[in-house]
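Novice: here are the coordinates; sequence isn't available:
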């Protein structure tokens, strides 16, 4: 019943109910903490806490006017994208700090994946988005949101076999892009 109540809160949020928005975020906060914790686990030299990442992400989500959130999975996908942006911004800020020259890594909960250099991964994702935005979104949901194939299927409206195939394509493309980064300069 709690899941159904959360879904209704999210629908009400989408219709402008700020009380429903606050209650939905409160209900989903433990899940956001799990996602953030997974993102931050074993990062090299990270000064960002799970609490900081979740709060920064929620703050950015609250600034979105009329977010189109179709349910819990859509919210998790949105939170995943926002957490990615927060982590990338944090990594960029660290890289400009002359006293620290640590690369920031992303450790996924996906077996056989990661850790990845976050700056290199973000660069590859920007390139992938230019080629196929839907593939980039799958990577974002899987890596940054820790979403399962069925959850990605729910958000995208695709069948699970389609998500699996597209996920394989995205992983293969990313592996190549990560091993052949673009030269800057």
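Specialist: Alright, I've got the coordinates. Computed from a predicted structure; not experimentally measured. Residues are numbered from 1 along each chain as shown.
Novice: When you work out contacts or count neighbours from here on, use the C-alpha atoms and nothing else.
Specialist: OK.
Novice: From residue 153, how far off is residue 160?
Specialist: Residue 160 sits at a distance of 6 Å from residue 153 (criterion: CA to CA, to the nearest Å).
Novice: and the lengthiest helix in the chain, what other elements does it pack with?
Specialist: Counting by DSSP state H, the longest helix found in the chain is helix 72-96. The contact analysis (3 or more CA pairs under 8 Å, 6 or more residues apart in numbering; DSSP states H and E) places helix 72-96 against helix 2-14, helix 18-40, helix 50-62, helix 118-131, helix 149-156.
Novice: Would you mind giving the ones you listed as a markdown table with distance to residue 164 added?
Specialist: Below are the helices and strands packed on helix 72-96 laid out as a markdown table (distance: least, CA to CA, whole Å):
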| stretch | distance to residue 164 |
| --- | --- |
| helix 2-14 | 26 |
| helix 18-40 | 21 |
| helix 50-62 | 28 |
| helix 118-131 | 17 |
| helix 149-156 | 7 |
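Novice: Residue 173: which of the ones you listed is closest?
Specialist: Closest to residue 173 of the helices and strands packed on helix 72-96, according to CA to CA: helix 118-131, at 8.1 Å.
Novice: Would you mind pulling up the elements that the closest one packs against?
Specialist: Helix 118-131 packs on helix 72-96, helix 133-139, helix 160-179, going by 3+ CA pairs under 8 Å, 6+ apart.
Novice: of all those, which lies closest to residue 41?
Specialist: Of all the helices and strands packed on helix 118-131, helix 72-96 sits nearest to residue 41, with 12.6 Å by CA to CA.
Novice: adding another structure so you can compare the two:
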């Protein structure tokens, strides 16, 4: 893969409207975008109509629709891609839940990777609601959760994207997990 400065240059050219830079950028980052999609979908049921390739393509379309984005570098681009993919997965879960019969709140079991792999649309929506609450009170913690859970970043990678130390990222990750569990379970968590 090309170096980060080369990727940054391609991003800048793409934002200026260079279509060849856009194609080159997505070609170079397609494998990483596909990995992000797999990470976002790791909790979806087998046979789900939303696969990783479809998720990458839908994210690409949404990126093109948001042409006014100010993307700084490769890490920022991938973090935004993870956020876009998360929104797509949540929208897909909402549509699936609506098509089903609906339902009320659901109990969600928290594990090391935040939620178990057998989650369904209700669980995705419960996590999304909890993450929105966390984002309102602790935006950086919510960003760390998005990068760790939806993008599959390590603590060190998330820290680098956010420009903070690994130690700070680890501490905020631990606090975020407790707060999310409290929000999902409906119990207030200590901050």
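Specialist: Now that the structure is in, tell me what you want to look at. Keep in mind the model is a prediction, meaning the values are calculated, not measured.
Novice: returning to that earlier point: go through the helices and strands packed on helix 72-96 of the first structure and name the closest to residue 138 of the first structure.
Specialist: Here helix 149-156 is closest among these (CA to CA), at 7.0 Å.
Novice: counterpart of the closest one in the second structure, which residues?
Specialist: Using TM-score structural alignment, helix 149-156 of the first structure lines up with residues 155-162 of the second structure.
Novice: which residues in the first structure does stretch 128-139 of the second structure match up with?
Specialist: Under the criterion TM-score structural alignment, stretch 128-139 of the second structure matches residues 122-133.
Novice: How far off centre is the matching stretch?
Specialist: 14 Å (CA atoms, centre = their mean, to the nearest Å).
Novice: got the contact list for that stretch?
Specialist: Applying CA atoms under 8 Å, 6 or more residues apart in numbering, the contact partners of stretch 122-133 of the first structure are 88, 135-137, 174, 177-178, 181.
Novice: go again using 6 Å as the cut-off
Specialist: Residues outside stretch 122-133 of the first structure that contact it (CA atoms under 6 Å, 6 or more residues apart in numbering) are 136, 177.
Novice: tell me which residues in it are buried?
Specialist: Using 16 or more other CA atoms under 10 Å as the test for burial, stretch 122-133 of the first structure gives 122-125, 127-128.
Novice: Which of the residues you listed sits closest to residue 8 of the first structure?
Specialist: Minimum distance to residue 8 of the first structure across these is 32.9 Å, recorded for residue 125 (CA to CA).
Novice: Distance of the closest one relative to residue 105 of the first structure?
Specialist: Using CA to CA, residue 125 of the first structure is found at 15 Å from residue 105 of the first structure.
Novice: rewinding a little: rebuild the helices and strands packed on helix 118-131 of the first structure as a markdown table, extending it with distance to residue 2 of the first structure.
Specialist: Below are these laid out as a markdown table (distance: least, CA to CA, whole Å):
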| stretch | distance to residue 2 of the first structure |
| --- | --- |
| helix 72-96 | 12 |
| helix 133-139 | 27 |
| helix 160-179 | 25 |
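Novice: Ok, which of those comes nearest residue 113 of the first structure?
Specialist: Of all those, helix 160-179 sits nearest to residue 113 of the first structure, with 9.5 Å by CA to CA.
Novice: what about stretch 118-130 of the first structure, how far off from the second structure?
Specialist: Once superposed with the second structure, the aligned residues differ from stretch 118-130 of the first structure by a mean of 0.8 Å; criterion: mean CA distance after the TM-score superposition for the first structure.
Novice: what sits against the residue nearest in space to the middle of the first structure?
Specialist: The residue lying closest to the centre of the first structure (CA atoms, centre = their mean) is residue 80, at 2.3 Å. Neighbouring residues of residue 80 of the first structure by CA under 6 Å, 6+ apart: 141, 144-145.
Novice: hmm, back to that, and the match of helix 149-156 of the first structure, which residues are buried?
Specialist: Those buried within stretch 155-162 of the second structure under the rule 16+ other CA under 10 Å are 155-159, 161-162.
Novice: After superposing, tell me the mean distance of it to the first structure.
Specialist: By mean CA distance after the TM-score superposition for the first structure, the fitted stretch 155-162 of the second structure averages 1.9 Å away from its aligned residues in the first structure.
Novice: residues in contact with that stretch?
Specialist: Stretch 155-162 of the second structure is contacted from outside by 75, 147, 165-166, 169, using CA under 6 Å, 6+ apart.
Novice: what about 7 Å?
Specialist: 75-76, 144, 147-148, 165-166, 169-170 (CA atoms under 7 Å, 6 or more residues apart in numbering).
Novice: Looking at those residues, spot the one nearest residue 65 of the second structure.
Specialist: Nearest to residue 65 of the second structure out of the contacts of stretch 155-162 of the second structure is residue 76 (CA to CA; 17.6 Å).
Novice: Many thanks, have a good one.
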